[in-house]
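Coordinates only, no sequence provided:
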């Protein structure tokens, strides 16, 4: 089956509008309100951001990751990629378009697994952009391996209406300091494998026993940013209606959310990388040294060429993963999503380092976004699972498609192939020489 990433002319017009809108209307927010993307809108920011959101809605582009039944557009994964790679150029763009992480993934799992009451309580605020949420999964002693999670949720009583009591600590719970509610992964049955023994809960902020013990910021992050918290769930009591999905369904919900989140991160990473390439090329054409522009220096030309040859395969890998999803082959897309997750970190880091080098000392200052692009690449190598774990998982998935060869020699070895050719065609061509150049 051939791949097709093309879109109709009407959608191309929408993409052209998004490019201009992000460049002219959204990117200025970065310098007006640095680091405030995930803070609740105050009156000053609301006067600017709300009209921008309305323009997005008027152009039929609000929440493009969701279906029409949830107030989104139902564009599909390929079109979402083409939109998100533009939005990735600015940290404010996902907020203005209603596609900000972690709320996109959180909204998707509530929409898929939540009860109607849970959707009514949490989903509308997420979709409108009025509230933020926190996905609280990683623990101090384990993030990529849920088998070592120690946070527990136990029923206080018998029967399906009994309360749940949650105890444990979660680390790197992003946006916890501004979240209206938390999505918490806890072990509910420690006697079975984690893929059957974990469950997911929706906990309103301010619930008794929910404490933020510490709040940490990434190096280089703006101090206004909400940061990433160490959360203590100290006998947090919630009703039976706090359970998202069924008991023991937590691992499925976890994987559903993380797979989508990894692909969304990769989509936006394309835009971040492209912005760095654009900055590198413009600076190379503008900066003169040793008798000519940097663009005339062969090593700088190598920087530009290497960046392009990394960015294009990365973009095509993301688009191919999206195309597989659109065509209903989500199983095959798993390997592609893993590759996207690996490449996002690698490509962002290498392109950002080259762009910084071309800009010289200025590239290391807070006057340019390049250090943030570099740090974003480093962060993507850890967020939603470290690169090393994804490489192992990807290799295992790929190796399942192969069988061990019979015999002690590789099947592509010339002598082995020659023996097979003799067996197949020997009766028709007579004797086959031991070597094609033999007399």
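Received the coordinates, thanks. In this text, all values refer to a predicted model and were calculated from it rather than measured experimentally.

When you work out contacts or count neighbours from here on, use the C-alpha atoms and nothing else.
Noted.

Could you double-check that residue 228 sits in contact with residue 170?
No: using C-alpha atoms under 8 Å, residue 228 is not in contact with residue 170; the gap is 10.4 Å.

In terms of neighbours, single out the busier of these two.
residue 170 (28 against 20; other C-alpha atoms under 10 Å).

and the more buried one, what element?
strand 163-174 (DSSP states H and E).

and that strand, what other elements does it pack with?
If you count contacts as 3 or more C-alpha pairs under 8 Å, 6 or more residues apart in numbering; DSSP states H and E, strand 163-174 packs onto strand 133-136, strand 152-156, strand 228-238.

buried ones in the host helix or strand of residue 79?
Following DSSP H and E, one finds residue 79 within helix 77-87. For helix 77-87, a neighbour-count test (16 or more other C-alpha atoms under 10 Å) marks 77-87 as buried.

Mind putting those residues into JSON lines with distance to residue 20?
Shown next, in JSON lines, are these (distance: C-alpha to C-alpha, whole Å):
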{"residue": "77", "distance to residue 20": "22"}
{"residue": "78", "distance to residue 20": "20"}
{"residue": "79", "distance to residue 20": "17"}
{"residue": "80", "distance to residue 20": "17"}
{"residue": "81", "distance to residue 20": "17"}
{"residue": "82", "distance to residue 20": "14"}
{"residue": "83", "distance to residue 20": "12"}
{"residue": "84", "distance to residue 20": "14"}
{"residue": "85", "distance to residue 20": "13"}
{"residue": "86", "distance to residue 20": "10"}
{"residue": "87", "distance to residue 20": "11"}
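
excluding its backbone neighbours, what's nearest residue 177?
In this structure, residue 177 finds its nearest non-sequential neighbour in residue 226, 5.9 Å apart by C-alpha to C-alpha, 6 or more residues apart in numbering.

got the contact list for the one you found?
By C-alpha atoms under 8 Å, 6 or more residues apart in numbering, the contact set of residue 226 is 38-39, 174-178, 217.

can you tell me which of those residues are in strands?
Among the contacts of residue 226, the members found in strands (DSSP state E) are residue 174.

In CSV: the contacts of residue 226, plus distance to residue 29 and neighbour count.
Putting the contacts of residue 226 into CSV (distance: C-alpha to C-alpha, whole Å; neighbours: other C-alpha atoms under 10 Å) gives the following:
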residue, distance to residue 29, neighbour count
38, 13, 20
39, 13, 17
174, 22, 23
175, 20, 25
176, 23, 24
177, 22, 21
178, 20, 18
217, 21, 16
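
ok, of the contacts of residue 226, which one's closest to residue 56?
Nearest to residue 56 among the contacts of residue 226: residue 38, at 18.6 Å, using C-alpha to C-alpha.

quick one, strands of the chain?
According to DSSP E, the strands that the chain contains are 133-136, 152-156, 163-174, 181-187, 198-204, 210-216, 228-238, 243-244, 288-289, 292-293.

Residue 18 touches residue 84, doesn't it?
No: the pair residue 18 / residue 84 is not scored as a contact, 9.9 Å apart, by C-alpha under 8 Å.

and the comparison structure, right after this:
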């Protein structure tokens, strides 16, 4: 196996680095300071996306740095999962960059889902505006009243009635639903069918956020931060009716579609985690060598140099594992890389969390403020250990695969 980037992938990576260096890094802190200074908190109806974001998106699109995640040469960059992985890592150093390049979650996963499974009408109505960066989307899966780590627990329903599908239920941690540009949600819910097995009892439905009965009740803070102007909302679907043609892939196909959606998306998440870890390590070293205590640089006190070494080892190990998972997805599909995908989902957020924690310690009080991006990286790492399948679920899957190799099927 060979993880060396192709000439095409390397060209895109260098152009992304240059764009971030020239256009994003000089303005990022001021951008977020402006958003936080508005101090709207959970009042999501007052959230605004600064005009600078649209200006940067226009520049990125003009330079061909657009939809880099999509393996379609006409609609995106046509890069493989392995080719895109280093680009995702680079954008993970910034909280702005993924959106600037139209490579932000959950839109990337939703776009890949529509690209792969959507009907022509669904693609025209929703995929094209998403690919153009005109709108944003949401994925509504997690529910407040059940253990959502087991998706078969879903209580929300999507019941087909003639040429309509009727949606009822409550979802939360619906990321991006506070964004003023969010226009559509993919709602995953229970569609009972006695003739199908338990993994063909759920459907994914496209729901315009302005449909009657869609009630956004609140935004949920993460460690006190509302993540504006993006947000993570609690949403009530109260007898929402949409055309049955809004079901993606047909009734009962939700789980099958989800597996196709989650493989590449987890590569993106994990590589962005490693980009954040690299940024945190840079900050830790610069801070540790520029401040002195007890007559020595901070990094020359206690075991701080060992922490730097441990961070380097952990990041590089996690990167190799993630690139291996990407390599396997490209060759065998997500189904052929299940163990590796679960492994990186455990490893990468934990590496980011540990490196950021060490960087915060070196920074002292400033490390827990907004003077650096460390608190944002920590929030992301700790949240991602729960989101998209908690650590324990992924470890269980890895163990089950290992046991099956020895003939144990339970």
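Received, thanks. Source: prediction; values computed, not measured.

overall similarity of the pair, as a TM-score.
Between these two chains, after superposing, the TM-score reads 0.90 (TM-score structural alignment, normalised by the length of the second structure); 395 aligned residues with a C-alpha RMSD of 2.3 Å.

Tell me which residue of the second structure matches up with the residue nearest to residue 177 of the first structure.
If you follow residue 226 of the first structure across to the second structure using TM-score structural alignment, you land on residue 230.

Which residue of the second structure sits opposite residue 188 of the first structure in the alignment?
In the second structure, the residue paired with residue 188 of the first structure is residue 191, using TM-score structural alignment.

That match against residue 158, yeah?
Yes: using C-alpha under 8 Å, residue 191 of the second structure makes contact with residue 158 at a distance of 5.3 Å.

Quickly list what's touching both of these two.
Between them, residue 191 of the second structure and residue 158 share these contacting residues under C-alpha under 8 Å, 6+ apart: 202-203.

out of these two, which sits in the busier spot?
Legend: neighbour count by other C-alpha under 10 Å for residue 191 of the second structure and residue 158, higher for residue 158 (30 against 22).

Now check the first structure for the residue matching that one.
In the first structure, residue 158 of the second structure lines up with residue 153, judged by TM-score structural alignment.

Against residue 256 of the first structure, how distant is that match?
According to C-alpha to C-alpha, to the nearest Å, residue 153 of the first structure stands 21 Å off from residue 256 of the first structure.

gap between residue 271 of the second structure and residue 86 of the second structure?
The value you get for residue 271 of the second structure to residue 86 of the second structure, if C-alpha to C-alpha is used, is 7 Å.

The longest helix seen in the second structure aligns to what range in the first structure?
Using DSSP state H to define each element, the second structure has its longest helix at helix 254-290. Using TM-score structural alignment, the residues of the first structure aligned to helix 254-290 of the second structure are 250-286.

Give me the mean distance between that stretch and the second structure.
On superposition with the second structure, the mean distance recorded for stretch 250-286 of the first structure (mean C-alpha distance after the TM-score superposition for the first structure) is 1.2 Å.

Report the buried residues of that stretch.
250-254, 257-277, 279-281, 283-284.

Looking at the second structure, name the residue matched to residue 137 of the first structure.
Using TM-score structural alignment, residue 137 of the first structure sits opposite residue 141 in the second structure.

Can you name the residues that contact its match?
For residue 141 of the second structure, the contacting residues are 171-172, 174, 187-189, by C-alpha under 8 Å, 6+ apart.

ok, of the residues you listed, which one's closest to residue 297 of the second structure?
For the contacts of residue 141 of the second structure, the nearest to residue 297 of the second structure is residue 174 (44.1 Å; C-alpha to C-alpha).

What's the local residue count around that closest one?
Residues lying near residue 174 of the second structure (other C-alpha under 10 Å) number 26.

who's in contact with it?
138-142, 232-235.

quick revisit: quick one: work out the angle between the longest helix of the second structure and helix 81-91.
With axes from the mean of the first three to the mean of the last three C-alpha atoms, to 10 degrees defining the directions, helix 254-290 of the second structure sits at 40 degrees from helix 81-91.

hang on, the earlier thing: quick check: the match of residue 188 of the first structure vs residue 87 of the second structure, distance?
38 Å.

now swap in residue 35 of the second structure and tell me
In terms of C-alpha to C-alpha, residue 35 of the second structure sits 26 Å off from residue 87 of the second structure.

now swap in residue 358 of the second structure and tell me
With C-alpha to C-alpha as the criterion, residue 358 of the second structure and residue 87 of the second structure are 25 Å apart.

again, but for residue 129 of the second structure
On the measure of C-alpha to C-alpha, residue 129 of the second structure and residue 87 of the second structure end up 23 Å apart.

before we move on, back to that, with the buried residues of helix 77-87 of the first structure in mind, which one is nearest to residue 59 of the first structure?
Within the buried residues of helix 77-87 of the first structure, the smallest distance to residue 59 of the first structure is 13.0 Å, found for residue 83 (C-alpha to C-alpha).

since we're on residue 227 of the first structure, how many residues are nearby?
If you count neighbours by other C-alpha under 10 Å, residue 227 of the first structure ends up with 21.

wait, what's in contact with the nearest residue to it once chain neighbours are set aside?
Closest residue to residue 227 of the first structure apart from its sequence neighbours, by C-alpha to C-alpha, 6+ apart: residue 217 at 4.7 Å. Contacts for residue 217 of the first structure (C-alpha under 8 Å, 6+ apart) come out as 223, 225-228.

Relative to residue 68 of the first structure, which of the residues you listed is nearest.
Closest to residue 68 of the first structure, out of all of those and judged by C-alpha to C-alpha, is residue 226, at 30.6 Å.

once the two are aligned, what's the mean deviation for the strand holding residue 170 of the first structure against the second structure?
With mean C-alpha distance after the TM-score superposition for the first structure, strand 163-174 of the first structure averages 1.3 Å from its match.

Name the nearest residue to the corresponding residue of the second structure for residue 21 of the first structure, ignoring sequence neighbours.
Aligned by TM-score structural alignment, residue 21 of the first structure pairs with residue 19 of the second structure. Of all residues not flanking residue 19 of the second structure in the chain, residue 60 sits nearest, at 7.8 Å (C-alpha to C-alpha, 6+ apart).

Distance check, the counterpart of the one you found in the first structure against residue 14 of the first structure.
In the first structure, residue 60 of the second structure lines up with residue 56, judged by TM-score structural alignment. According to C-alpha to C-alpha, residue 56 of the first structure stands 10 Å off from residue 14 of the first structure.

of those two, who's got more company?
The residue with more neighbours, out of residue 56 of the first structure and residue 14, is residue 56; 19 against 14, by other C-alpha under 10 Å.

ok, now which ones touch that one?
62, 96-97.

okay, those in TSV with distance to residue 300 of the first structure and neighbour count next?
TSV is the format used below for the contacts of residue 56 of the first structure (distance: C-alpha to C-alpha, whole Å; neighbours: other C-alpha under 10 Å):
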residue	distance to residue 300 of the first structure	neighbour count
62	40	23
96	36	25
97	36	25
